[in-house]
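Novice: Quick check, what structure comes out for this input:
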Amino acid sequence: MTGRFREWLEALGDIFWIRPSLLVLAGVVLGEVAVLTEQAGLTLPGVPRAWIYSGGEAGARALLSAVASSTIGVAGTTFSITVAALSLASGQMGPRLLRNFVRDRGNQLALGIFLGTFAYSLVVLRTVRSVDETAFVPHLGVTGALLLALACVGTLVWFVHHVATGINVETVIDLVHAELSAAVERLSRGDGEVADDPPADPPFGAAPAGRPVTLAGQGYLRAVDQAALADWAAGQGAVVVLLARPGAYIFPGAAVAEVAGAPAGEAAEAAIRAAFTLGARQAAAQDLEFAVRQLVEVATRALSPGINDPFTAIAVLDRLGATLCLVAPRRLPRPTVVREGRVVLHRQVTDYAGLCDAMFHMIRQSAAASPAVLIHLLETLGRVMAVERRAERQAELLRHAGLVVAAGRIGIADPGDLAALEARRPVPPRPGR
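Specialist: Next up, the predicted model:
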């Protein structure tokens, strides 16, 4: 699956109305099928006749009208509950986490079931005719409306439970952590270009200087079709140097890449523009730090004076530590892409040091006066160090441990708390480990 296609799928998930619209369409189609089946005189094999609605046209109209009016009212209630949940989540966990609630399939499906039942009832209701109008009662359609109404009752009960658990901070943290783990597994898989170990010899040389390429538009860089760009550069005998990576904000007229060795400047600019996807929001398809920033935002908001919830920050640190343990046996992407033994693309990537900086800097700064969070941060670094085997990564973890101790010495006034903090400082691994 290409990065552009993955970003397109992610963008579809951000559109709240797609699933409800499909369910409304399904309700319309199902209603038409039920009416046509009744008009054709067909029956449902294996279904007892007693289970099928057998009343007259007045009862059918009353029942269908009741189902339609009640489901559209409940749909408005579910929408109001969703908006209230979004407002609560925005105030406590940050507005950027609203994306996870908008993308939630449960919220979309619940609203779609109510709206689909409403559409189904209307489609069937329009076919009910009295004796004066050539009597017709869609018994199968009315029975279907009864079944859908019962399904709506169950959906409403489930939806209340889903919203109540969905706004729980632990649930939100787990959802974001699952997205981060998926990004780690997706972006660090070996494909011949994903080794971050420093080789014995200089890698492939410094990135060459070339003609700058600018974009007229602006917005967040959501995805780069790096494979297509590398293939184009290999075919042209050029070298492309990307000056921005997914997650960065692109300014209009600013250089986003440099191209060296290309014969035609306009062709190079067209290839770069075709490979870039901009948007109003960041995306997780190619940005490893996207979910990290979401988790860090939850922790820093929890540590603000207005909330003062160190337990939430500790829960975030547990997930960040688990992510680093997941990264331990993996190799992060290299900043170069090779085609036929020649470097054709230089790109900006997230290395281990940058990943740790994104995880711990802001939390450490916000928790400078919170001994409990700083102590747990040191414990997390120590547990990750016990799993990590690479010396350069262990050195990075020790660097952050030193920054935590230094912050504690400045922000912690109680000598006992400071002593407890320093006692948990990770010990450097023994040589030859």
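
Novice: Could you use CA atoms for every contact and neighbour count after this?
Specialist: Fine.

Novice: how close does residue 252 sit to residue 213?
Specialist: Look at residue 252 and residue 213: by CA to CA, to the nearest Å, they are 11 Å apart.

Novice: between those two, who's got more neighbours?
Specialist: Looking at residue 252 and residue 213 with other CA atoms under 10 Å, you find the greater number of neighbours at residue 213, namely 22 against 13.

Novice: my guess is that one meets residue 255, correct?
Specialist: Yes: contact between residue 213 and residue 255 holds when scored by CA atoms under 8 Å: they sit 5.3 Å apart.

Novice: For stretch 347-354, which residues meet the burial criterion?
Specialist: By neighbour count with 16 or more other CA atoms under 10 Å, stretch 347-354 contains the buried residues 347, 349, 350, 351, 352, 353.

Novice: Residue 212: helix or strand, and which one exactly?
Specialist: Assigned by DSSP states H and E, residue 212 belongs to strand 211-214.

Novice: Any chance you could list what contacts that strand?
Specialist: 252, 253, 254, 255, 256, 257, 258, 259, 260, 265, 269, 272 (CA atoms under 8 Å, 6 or more residues apart in numbering).

Novice: Out of the residues you listed, name the ones that lie in strands.
Specialist: 255, 256, 257, 258, 259, 260 (DSSP state E).

Novice: how about this one, so we can line them up?
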Amino acid sequence: MRLRPRLRVLRNRSRESPWTLSILGSLIGLVLGFLLGAETGAHIPHILIGVALGTTLEQARTIFIAILAVEITALSIVFSLSLLAVQSAAAQYSPRLISSYLRDPAGRTVLPTFVTTCVFCVVASARIGLSDELGVAPRPALTLAIVLIFASGAALLVELARTILVIRIESVAIWVTRRTRKTIRAMAHLRGERSGTPVPVSATATPLRAQGSGYVMGVDDEILLSSAKKHGLRVWIERAIGEGIVEGSVVGWAEPIGPGAAVSEERAAALADAVLLDRWRDQDTDVSLGLRQLVDVAVRALSAAVNDPYSAIVAIDHLSELLVDLAGRKLGDRVLRDDDGRPRVVIREPSFGDYLFLATDEISRYGAAEPTVAVRLLRMAEEAGEAASSDADKQSAAAITERILYLSEAATTGGSGLERVRAATMEARRKILEKTTPGPRSKLCL
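Specialist: Model prediction:
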């Protein structure tokens, strides 16, 4: 496989790890502490000498030790805030939010800032201890240490703001929605045309078996297309981004076009290796992960332990925003063609109906007994159905409204709440399947 996809996997793993930038920060602190620790100005640019603090060696060591003590104390506060945020995100909303929290660009700079400052102070203090200089002299290292301690204070405020963010449901929903919409926009630039009708797989096709276990984070379509053209093949990839697979399971199929030899085991393994796997789902390529996170928030809010229908409605509001965005785009399998226009590679991707089912299935089952939640789900299906451009997508949205009504009728025995759900179902189907015209005012969903 080409180097670029491999680097993409490594980049994804490094962004999930909180230690990558911390190790880099410790190296920077080590180098700066070694270079500036014993310097008094002989080899330092004049502009830095002008702002350097003038102290004796003993005073410099005392200041470094004091800064180090402050940094260690502040670092313990940062760890406490981080643990609080992770616990809140996992317990109150969804464990799948933890990876997004760890990959937040603002948060990934907090720990490295403290590590850089601590290592710099330790190394600079040790370097000063090796000097035999007497008297007062400018110490550029002290000036840099003071700058770093201000940077650490700013990092502490950033961590405090992030902790407050994950406590509010509205902030979490906005955060997930913005990131998912960015992924949706990136998805529109993927190579190939979209096919609403699946390209059938031949009964004589050779299975492509996974070379490892994990989650699909992408497909190297260039490798697949070039290999298919070179060896006269047609390739189907049956696993979509975000799906979990086990080593040895079938991820696709391949067959020769026209008369020719069967696909060899080596060729099948090389084609299967073009399906990129990782230990966790990739939020930069996986649209369904963002939907799943919002669904988890809604389901957790509807559980008996939490019983917070309004939080579920907030999550549904943002799911509706994402579905409307998806409804206006071409979705479905990607088809890559050769120079003669023949389909060579078919890559499985979710359709609008798949996204709509993901966004409504679990919430409609767990919130069936709550009329307010059911009505908001119906309005979400209505908004998505009105935005859909194809008749098939509109039919999918209409079918979802019938399912929501069925579950609500099964979960409740009647009353004004159920009548409200029935009225909302009729209104949603009318707007989805017919031309939108003024009708009776619908009930508010607040």
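
Novice: if we can go back for a sec, which two from the contacts of strand 211-214 of structure 1 end up farthest apart in space?
Specialist: 252 and 260 (21.9 Å; CA to CA).

Novice: Which stretches in structure 2 count as strands?
Specialist: Going by DSSP E, structure 2 shows strands at 53-55, 137-139, 193-195, 206-209, 214-219, 233-237, 244-245, 250-256, 275-278, 333-337, 343-347.

Novice: Would you mind giving the ones you listed as JSON lines with distance to residue 64 of structure 2 added?
Specialist: Formatted as JSON lines, these follow (distance: least, CA to CA, whole Å):
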{"stretch": "strand 53-55", "distance to residue 64 of structure 2": "12"}
{"stretch": "strand 137-139", "distance to residue 64 of structure 2": "11"}
{"stretch": "strand 193-195", "distance to residue 64 of structure 2": "61"}
{"stretch": "strand 206-209", "distance to residue 64 of structure 2": "58"}
{"stretch": "strand 214-219", "distance to residue 64 of structure 2": "46"}
{"stretch": "strand 233-237", "distance to residue 64 of structure 2": "59"}
{"stretch": "strand 244-245", "distance to residue 64 of structure 2": "50"}
{"stretch": "strand 250-256", "distance to residue 64 of structure 2": "58"}
{"stretch": "strand 275-278", "distance to residue 64 of structure 2": "43"}
{"stretch": "strand 333-337", "distance to residue 64 of structure 2": "59"}
{"stretch": "strand 343-347", "distance to residue 64 of structure 2": "58"}
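
Novice: which of the ones in strands among the contacts of strand 211-214 of structure 1 lies closest to residue 150 of structure 1?
Specialist: The shortest approach to residue 150 of structure 1 among these belongs to residue 256, at 55.6 Å (CA to CA).

Novice: quick one: what's aligned to that closest one in structure 2?
Specialist: Counting by TM-score structural alignment, residue 256 of structure 1 lines up with residue 251 in structure 2.

Novice: Based on its surroundings, how many neighbours for residue 10 of structure 1?
Specialist: 15.

Novice: what does the strand holding residue 212 of structure 1 correspond to over in structure 2?
Specialist: Residues 206-209 of structure 2 are where strand 211-214 of structure 1 lands, counting by TM-score structural alignment.

Novice: what's the mean distance for that stretch versus structure 1?
Specialist: Its aligned residues in structure 1 lie a mean 2.3 Å from stretch 206-209 of structure 2 after superposition (mean CA distance after the TM-score superposition for structure 1).
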